[in-house]
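[1] What would the 3D arrangement of this be:
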Amino acid sequence: MTRNKFMTAEAAVGLIKDGDTVALVGGGGGLMEATHTFRAVSRRFLSTGYPRNLNVVHALGIGDKKSEGMNHFAHEGLVKRVIGGHWVWSPKMQEMARDDKIEAYVLPSGCVMQLYREIGGKRPGLFSHVGLGTFVDPRHQGGKMNSAAREDLVEVVTIGGQELLWYKSFPINVAIIRGSFGDPDGNISLDQEAANVDVYAAALAAHNSGGIVIAQVRTAVDLNSLPARSVRVPGAIVDAVVVDPDQRMSYDLPYDPLISGERRGPVIIDPPEPLNVRTLIARRAYQELKDGDVINFGVGIGEGVAKMVAERGEVGRYYQTIEHGTYGGALLVGLLFGFARSASAMIDGPSQFDFYAGGGLDTAFLGFGELDAVGDVNVSKLGGLTVGPGGFMDIAQNAKKVVFCGTFDAKGGKVAIGDGKLSIHSHGSVRKLVSKVEQITYSGRQALKRGHEAVFVTERAVFRLTDEGLRLDEVAPGIDVRRDILDRMDFAPLMPRDPKVMDQAIFAD
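    Just a heads-up that it's a prediction; the model follows:
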């Protein structure tokens, strides 16, 4: 029997029916995104009005913060519900959630990837401790991000005396995935991609739910030409292969074998950033590293620590990981967060999150939006806008130590750095150390319960989480503790009689 699963993007998206639940794969900046196929969905809807009322699920943030990725699905009538791990890459979808034009849910990225695997195995769902005590816990919001979201997707259960969250299974009707090479039988290779993420898990969930799998690739190859070891998604579970010869590694990057892991090369180091608030926070956070640590860097100021490690030629001192499934190498930043050059290993995303959930990380460097007296952190809903945690929750809740990196306040603050000290010229108009966070993305109580360490590094102070609450441990040289710290917080931290002064070298050019 001769098969030929190649078809146009228009024909492939024509297989999507009204009301289907569609799993999308990708990461910010265009990583593993089937952009050509996403655009075809948007074109079909705008020209015909179909498909309608889709339920869209995605683990990582997908888009460019402008028009690509999830923005192609941000049309009234096209989407009814979105379950997303991270939303900031699609301003249009954020606005639809804010205005109750869709049912908006946020679940941790790792749990979404692992849930695909459970759906594919016809199990009742994912049972996990990840999310306990946070906004995903149904005793808080249950992952519901607006008033249109009413269904309970998560329940609290007790198994063997242990309290867990039950992320319920649901059928996946369509999975839109991406690879590098595809043959007529539907075998898909990821050999020239920047990560594996949840490609196989999403395809498995759709196929075993009785749904369809649409795979976009850059290159069509002959039958039996792909080495078996290169095939990451077998043709048995793929229904349509769409070829886009213009497919790129990212929106701006055509192809780089150092990023796909096919070759290794010298680490390319960008010029050092000038001394600024982000730099000095990264310098202080860097001091929390220990040789041999297995570490993770989050987007934002945490990237600055990764850059510092590369600049100092210390990549080999630690085991670097990214939630996308990548180990080692030089991590890229900004719109290319999730990419790495000369990586040492690439595994599937669900397996990476298994590693995190099991406590495999020693130290994680993450950002924070809000922080309160009990050590609760909010990064998932800020100013009423749905942001989502991405992999933050899976990582922060399970790392043995989390170093939260962020400015003390936001919007309009001006400081001077140099001569071994910090001077505050004007304070930001938005306080980040608040009496109670708007939404709990990281639970200080859960961290203490699990015996984990939390350090909060800002440009003017360092705090640590204790059983009694948040403690002010260090202050920047040149700072007035009362005027610049205590009077700019909504709560009084614990503090020693004489807090330690931060290392002056951090504040020197």
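
[2] alpha carbons only for contacts and neighbour counts from here, please
    Will do.

[3] ok, and what's touching stretch 336-350?
    Stretch 336-350 is contacted by residues 27-29, 31, 110, 113-114, 117, 194-199, 201, 250, 258-261, 263-267, 299, 322-333 when judged by Cα atoms under 8 Å, 6 or more residues apart in numbering.

[4] For PyMOL, write the select line for the buried members of the residues you listed.
    Only the buried entries of the contacts of stretch 336-350 go into this PyMOL selection, using 16 or more other Cα atoms under 10 Å:
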select buried, resi 27+28+29+31+110+113+114+117+194+195+196+197+198+199+201+250+258+259+260+261+267+299+322+323+324+325+326+327+328+329+330+331+332+333
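
[5] Sticking with the closest residue to residue 4 other than its chain neighbours, tell me its helix or strand.
    With Cα to Cα, 6 or more residues apart in numbering as the criterion, residue 4 has its nearest non-adjacent residue at 4.5 Å, and that residue is residue 184. Under the criterion DSSP states H and E, no helix or strand holds residue 184.

[6] To check against the first, give me the structure of this:
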Amino acid sequence: MTDPTPRPSRRVRSGPRFLDAADAIALVRPGDTVAIGGSGGGLVEPDLLLRTLGDAYRENGAPAGLTLVHTTGIGDREGGGMDHLAQPGLAKRIIAGNWGMAPRMSEMVIENQFEAYNFPQGVMAQLFREIAGGRPGLVTHVGLGTFCDPRLEGGRLNDVTTEELVEVVELGGKEWLFYPAIDIDVCLIRGTTADERGNISLEQEGARLEMLSIAQATRNSGGLVIAQVKQVAEGGSLDPRSVVVPGICVDVVVVHKDQRQLVTHDFNPAFSGAVKAALSHLEPFPLDQRKVVARRALAEIRDGDVVNLGVGIADGVAAVAAEEGWSDHFTLTIEQGLVGGVPARGVIFGVATNPVAVLDQPYQFDFYDGGGLDITFLGFAQIDTAGNVNVSKFNKRVVGTGGFVNISQNASTVVFCGTFNAGGLRAVPGAGTLAIESEGRHRKFVDQVEQVTFSAEQARLRGQRVLYVTERAVFELGAAGLVLVETAPGVDVDRDVLEQLPGPIEVAADLREMDAALFTDVALGAAWRDRMIAGSEAAR
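    So this is what the prediction gives:
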């Protein structure tokens, strides 16, 4: 995708210009490739620039035919973020790591309004670094055997998307996927403070993401770097240790004085590391079917584990651990680059209360891809009896993989967390048992997943331990597919579990009952933790 012919630079050599948002967006030309930083819930999102770009096109019909590139889901699920750009003709192609935060843009994918690709979040983050270094692209094992593999779908999401952007290559006698570099004309990034020389710090942000890599990639592609900030400081006054994007990479600065840290917060200092909040003040997690799943999943953690949490029901594991006073026994991480602390739940997943380190996102994925995770907890939309998992495209919805492929392919133990069914499920825990009062309309266990985001076959080849935890049953990945290993007290194994599946599966000879303590509205306690750790150690 990179044109080997050198392109004339659009950069201005005299230093950064300070422009209003409209004048900055006027520098974007029809047909440009625009890289966009940010993550869901407004995290380091250049919100004013996105809104202004959307307004400009709505009013003038230009710039049109853009190629948009972004690493994570950007938006609030309510019309913000990338949904400002969800207008017919504005984009001709979008390459994204996640689509779930911009539902209108996702709908336009299904409607074939533009070419659409979904590559793993870590691949996208690392690809910017490869572009910055002038390399031809990213070679990685991430995506093999999934829908990103060109032998399946090559990351293409609709019928109008026909160009193959991913290649299978062989190096050192092994198969790899090659994701080629992209020429970037303009990027939209964000920080907290810019000094008069264009140096940018992120002191009020909840993450760093890949702001530096995007800026370097754009600068070295001859493109324009446009940065949104909240305030301006005197030139040279910033602590050099706080500068994330140096002024040599910045062409335009736009000041947005009303910039919020997140869509839900003007500023929470515990998200940026400015203060350490008391965990006792975190919102409690009420006992329900979701909490049962989180509690059972928590039992798989060992003291000292390095843990990843995915968005959705899996993020409840952190809340339960905090309630139980167990958070200091292991280290939670999330793909946006945060190490330690308690990850936030819901639309602002991507920040954490009391992080101990904030890394650039590409380096977090280096750690993940190389096998640094002991265990991960991820959600699921569909599971088939072979053990494959789909979170990316289902029921005429495009959500995207996010970091799911990187993480699920490389963690030593993978725990998929979710309710057995969805859409009206009412499974009520209490007094040590589970009462299923109504089943969900949407079956999450299917004969064959619509899209392979996690390959059971690849997991067996890698020797991963894989669990599937629901409120009523726990399954393991066996040699031929799912194996039922635990059921909740109070449920009928045949009626409530086996007959709800699309086909027969193996039932463990030593089928166990889930611990009754999971279904009570009291703290689980140290004795329970010790017992669960012992059981997890034996299973591993």
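
[7] quick revisit: what does the residue nearest to residue 4 of structure 1 align to in structure 2?
    Counting by TM-score structural alignment, residue 184 of structure 1 corresponds to residue 196 in structure 2.

[8] residues contacting its match?
    For residue 196 of structure 2, the contacting residues are 16, 232-236, by Cα under 8 Å, 6+ apart.

[9] State the distance from it to residue 16 of structure 2.
    With distances taken as Cα to Cα, to the nearest Å, residue 196 of structure 2 is found 8 Å from residue 16 of structure 2.

[10] Likewise for residue 351 of structure 2?
    Separation of residue 351 of structure 2 from residue 16 of structure 2 (Cα to Cα): 30 Å.

[11] between these two, who's got more neighbours?
    residue 351 (29 against 23; other Cα atoms under 10 Å).

[12] from what I can see residue 17 of structure 1 touches residue 53, true?
    No. At 9.3 Å, residue 17 of structure 1 does not count as touching residue 53 under the criterion of Cα atoms under 8 Å.

[13] so who does residue 405 of structure 2 touch?
    By Cα under 8 Å, 6+ apart, residue 405 of structure 2 lies in contact with 120, 142-143, 146, 453-454.

[14] residue in structure 2 matching residue 413 of structure 1?
    In structure 2, residue 413 of structure 1 lands on residue 425 (TM-score structural alignment).

[15] so who does that match touch?
    437-441.

[16] and it, how far is that from residue 377 of structure 2?
    22 Å.

[17] how many neighbours does residue 538 of structure 2 have?
    By the measure other Cα under 10 Å, the count of residues near residue 538 of structure 2 is 8.

[18] Give the aligned equivalent of it in structure 1.
    Checking TM-score structural alignment: residue 538 of structure 2 goes with nothing.

[19] Then residue 538 of structure 2 would be within a strand, right?
    No. Secondary structure of residue 538 of structure 2 (DSSP: H, G, I helix; E, B strand; the rest coil): helix, not part of a strand.

[20] which stretches of the stretch 151-300 of structure 1 form strands?
    For the stretch 151-300 of structure 1, strands defined by DSSP state E, counting those that start in this stretch occupy the ranges 154-159, 162-168, 174-178, 181-182, 188-189, 212-217, 219-220, 231-233, 240-243, 294-297.

[21] quick one: buried residues of stretch 62-78 of structure 2?
    By neighbour count on 16+ other Cα under 10 Å, the buried set for stretch 62-78 of structure 2 is 62-77.

[22] go on, stretch 445-460 of structure 1?
    For stretch 445-460 of structure 1, using 16+ other Cα under 10 Å, the buried residues are 445-447, 452-460.

[23] ok, back up a step: please report how far the residue nearest to residue 4 of structure 1 lies from residue 220 of structure 1.
    For residue 184 of structure 1, the distance to residue 220 of structure 1 - Cα to Cα - is 8 Å.

[24] Ok, residue 421 of structure 1 next?
    Distance of residue 421 of structure 1 to residue 220 of structure 1, given as Cα to Cα: 59 Å.
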